[in-house]
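Peer 1: pasting the structure only:
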């Protein structure tokens, strides 16, 4: 958490007169969107307006959250996004550890005159004016709750804040089943429910949103799932042509990688997908126990993330990327 003196200084910055902006990472997920909206609603409860700017669009299944459609999408409104960031007095940087993680917004953030406040749970954060970094906490949304507590404003947590923070914690913990989910996490979830978050409503709006095309894609993935390294590693994949054939939309493959971990004996799952428009392969890694996919991804696939959840990319073909992965994973202790 920020030091007491830092919290006092941040509090002096949070005024209706200052222009406050909230940024999050490229390809925003539930934790990125939930933490950004949760913080915005908290500031609103304090009588402070804040703009959310995201690098690119986020999945439809996250757009039920209150005021989610008010976020400025950088790739659609570049001039508007640039002006907002350039004129900001305070910029909250949520759920990313480096300007390189926010796409076209990165250079604008670096050159902005604003005070920059990082709240993030990824490893190896870069330098910001104020840094609250904790890699043990499973979701940035949980850190936003801790921040609100530290500011002495827990009483301001309302239904809108609760719904957004609950969503981010739920999605980033895989429905509260990842190892990083702590007793503190569950206590916060209980508090959010008391503040108005409805677990059934949130789960239904976030996860019970399958389209027929998404289920077709999932069927393809599951039909050819491959298990290697004596049954400890699962491999899933999709080609560009398959994505096109079934009308892929952003968010359709969310959670596919987790199916690999549901196989008995599997400790690591890797999902490979050709980008829809450019010649590279996006990779998602998940693991159990002490298998560190963050270090694995950093070492071999230009990526990173958390110990049990990380991402990477490859400029090789899909087939060559999978073969490279198989060779690399054979040398790892699982």
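Peer 2: Perfect, I can see it now. Please read these numbers as outputs of a predicted model, since none were measured by experiment. Residues are numbered from 1 along each chain as shown.
Peer 1: please count neighbours and contacts with C-alpha atoms only from this point.
Peer 2: Noted.
Peer 1: tell me which residue lies farthest from the centre of the protein.
Peer 2: Largest separation from the mean C-alpha position in the chain: residue 230, at 31.4 Å (CA atoms, centre = their mean).
Peer 1: pretty sure residue 138 sits against residue 183.
Peer 2: No: here residue 138 lies out of contact with residue 183, judged by CA atoms under 8 Å, at a distance of 11.4 Å.
Peer 1: please say which of these two ends up with more neighbours.
Peer 2: Counting neighbours by other CA atoms under 10 Å for residue 138 and for residue 183 shows that residue 138 has the greater number, 25 against 9.
Peer 1: the closest residue in space to residue 232 that isn't next to it in sequence: what's it in contact with?
Peer 2: Using CA to CA, 6 or more residues apart in numbering and skipping the chain neighbours, the partner closest in space to residue 232 is residue 266 (4.1 Å). Neighbour list for residue 266: 231-234, 260 [criterion: CA atoms under 8 Å, 6 or more residues apart in numbering].
Peer 1: mind redoing it with 10 Å?
Peer 2: The neighbours of residue 266, taking CA atoms under 10 Å, 6 or more residues apart in numbering as the test, are 227-234, 260, 287-288, 334.
Peer 1: how close does it sit to residue 243?
Peer 2: For residue 266, the distance to residue 243 under the criterion CA to CA, to the nearest Å works out to 26 Å.
Peer 1: likewise residue 315?
Peer 2: Using CA to CA, one gets 18 Å for the distance from residue 315 to residue 243.
Peer 1: here's the one I want to compare it with:
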């Protein structure tokens, strides 16, 4: 994989470009994608953003959102054709192709130049060019740095700056996670100088809830939160019936797991959400407890040390029982917040 700096030469002539990001895009995924989209459009390229799934309404204010193509798993012919005809494919905020569902095989087989920009661990070797840094707080940060390194900082408009700001803000937990270092603050200061309205971006993402979402939050906190202080763990277990009861849409469970992690004395928190074919989960931790390793070992997932996800074909109750065994088994690690050396099968 060649350094991203060498991509500048490839982009000198107009190209047919596809940008894609991971399943159920969050603010970093969509923000980095649409920030890059608007930049490349300004350079004279033909650009399409393809999302492998739908995404929350609270992200749809970003410039270019109306042009995003949502991949249809039942009929992917349009997306497949676009990928096949692309000169360059940017893959943002994911490290392995299975994170983009059926699009993954289209990208793998495409003749286009492939570019990976990401901050997750263990990248798959499919890209020709890349900027991969697990120490970066967000992918939006990496895309911003790429544009600046190309000498095009002046092309970053207010709209682009706000896309990047949204990605950095959310992936740092509003600048409270340990990944919020000096560079993060320097970059967001530059984005504000470039026109980003930090207060408005925060409002659009955090303060535009539907009434159903707030009612669901209250229900989850009162009826679905389980706390095990003796094991320094807490979790939510949400059924499909729960989601249906509150007319839940994509994004309505966003951030729920953090409420469990915010409880004093809790080191690891989880959100288990029932699906038609099993259970998906989000894991969060503090200190050196590595939930990405746990997600990989038990739940076919991965992510960052303190924030990871996964899925299983077990039903909701079976997944909860497995998690209970895990927290009992690793009680000392959770108590001491020390790195997990290994995970044995039960």
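Peer 2: Everything's here; your move. From a predicted model like this one, the values you see are computed outputs, not experimental measurements.
Peer 1: tm score of chain vs chain?
Peer 2: Once the chains are overlaid, their TM-score stands at 0.95 when taken by TM-score structural alignment, normalised by the length of structure 1; 329 aligned residues with a CA RMSD of 1.5 Å.
Peer 1: what sits against the corresponding residue of structure 2 for the residue farthest from the centre of structure 1?
Peer 2: Using TM-score structural alignment, the equivalent of residue 230 of structure 1 in structure 2 is residue 230. When the contact criterion is CA under 10 Å, 6+ apart, the partners of residue 230 of structure 2 are 265-266, 327-328, 331, 335.
Peer 1: list just the nearest of the contacts of residue 266 of structure 1 to residue 103 of structure 1.
Peer 2: residue 287 (26.7 Å; CA to CA).
Peer 1: hang on, that closest one packs against residue 308?
Peer 2: Yes: Residue 287 of structure 1 is in contact with residue 308 according to CA atoms under 10 Å; the separation is 4.7 Å.
Peer 1: name the residues contacting each of the two.
Peer 2: The contact lists of residue 287 of structure 1 and residue 308 share 178, 267-268, 293-294, where a contact means CA under 10 Å, 6+ apart.
Peer 1: now do the SS call for the residue farthest from the centre of structure 1.
Peer 2: The three-state assignment at residue 230 of structure 1 reads coil, by DSSP: H, G, I helix; E, B strand; the rest coil.
Peer 1: distance of it from residue 261 of structure 1?
Peer 2: With the distance defined as CA to CA, residue 230 of structure 1 ends up 14 Å from residue 261 of structure 1.
Peer 1: same deal with residue 120 of structure 1?
Peer 2: If you measure residue 120 of structure 1 against residue 261 of structure 1 using CA to CA, the figure is 26 Å.
Peer 1: so the two - more neighbours on which side?
Peer 2: residue 120 (26 against 20).
Peer 1: what's the counterpart of that one in structure 2?
Peer 2: Using TM-score structural alignment to pair residues, one finds that residue 120 of structure 1 aligns to residue 118 in structure 2.
Peer 1: could you give the number of residues near the residue lying closest to its match once chain neighbours are set aside?
Peer 2: On the basis of CA to CA, 6+ apart, the spatially nearest residue to residue 118 of structure 2 that is not a chain neighbour turns out to be residue 93, at 4.6 Å. Residue 93 of structure 2 is flanked by 27 other residues according to other CA under 10 Å.
Peer 1: cool, and the one 5 residues further on?
Peer 2: Applying other CA under 10 Å, we find 14 other residues in the vicinity of residue 98 of structure 2.
Peer 1: cool, and residue 49 of structure 1?
Peer 2: 19.
Peer 1: equivalent analysis for residue 17 of structure 1, please.
Peer 2: Residue 17 of structure 1 is surrounded by 10 other residues when neighbours are defined as other CA under 10 Å.
Peer 1: that one matches what in structure 2?
Peer 2: Pairing criterion TM-score structural alignment: the partner of residue 17 of structure 1 within structure 2 is identified as residue 14.
Peer 1: can you pull the contacts of that match?
Peer 2: 40-41, 43-46, 87.
Peer 1: in three-state terms, label it for me.
Peer 2: From three-state DSSP, the assignment for residue 14 of structure 2 is coil.
Peer 1: ok, now how distant is it from residue 210 of structure 2?
Peer 2: Using CA to CA, one obtains 42 Å as the distance from residue 14 of structure 2 to residue 210 of structure 2.
Peer 1: one step back: what's the distance between the match of residue 230 of structure 1 and residue 330 of structure 2?
Peer 2: Remark: distance between residue 230 of structure 2 and residue 330 of structure 2 (CA to CA) = 12 Å.
Peer 1: rewinding a little: what about residue 315 and residue 243 of structure 1, which has more around it?
Peer 2: A side-by-side neighbour count of residue 315 of structure 1 and residue 243, using other CA under 10 Å, places residue 243 first with 21 against 14.
Peer 1: I figured residue 167 of structure 2 was touching residue 136, is that so?
Peer 2: No: using CA under 10 Å, residue 167 of structure 2 is not in contact with residue 136; the gap is 11.9 Å.
Peer 1: what touches both of these two?
Peer 2: When contacts are counted by CA under 10 Å, 6+ apart, residue 167 of structure 2 and residue 136 have no shared neighbour.
Peer 1: more crowded one of the two?
Peer 2: More crowded of residue 167 of structure 2 and residue 136, by other CA under 10 Å: residue 167, with 25 against 19.
Peer 1: assign a three-state SS to that one, would you?
Peer 2: With three-state DSSP as the criterion, residue 167 of structure 2 was assigned helix.
Peer 1: so where does the equivalent of residue 32 of structure 1 over in structure 2 fall, helix or strand?
Peer 2: Under the alignment defined by TM-score structural alignment, residue 32 of structure 1 corresponds to residue 29 in structure 2. When elements are defined using DSSP states H and E, residue 29 of structure 2 is found to belong to helix 27-42.
Peer 1: would you agree the residue nearest to residue 118 of structure 2 is in contact with residue 21?
Peer 2: Yes: when contacts are counted by CA under 10 Å, residue 93 of structure 2 is listed as touching residue 21 (6.0 Å).
Peer 1: need the overlap of contacts for those two.
Peer 2: Overlap between the neighbourhoods of residue 93 of structure 2 and residue 21 consists of 28-30, 32-33, 99, 117-118, taking contacts as CA under 10 Å, 6+ apart.
Peer 1: how much space between residue 258 of structure 1 and residue 236 of structure 1?
Peer 2: As for residue 258 of structure 1, its distance to residue 236 of structure 1 is 10 Å (criterion: CA to CA).
Peer 1: also residue 132 of structure 1?
Peer 2: Between residue 132 of structure 1 and residue 236 of structure 1 the distance is 35 Å, computed by CA to CA.
Peer 1: ok, these two, which is more surrounded?
Peer 2: In this comparison of residue 132 of structure 1 against residue 236, neighbours counted by other CA under 10 Å, the higher total goes to residue 236 at 26 against 18.
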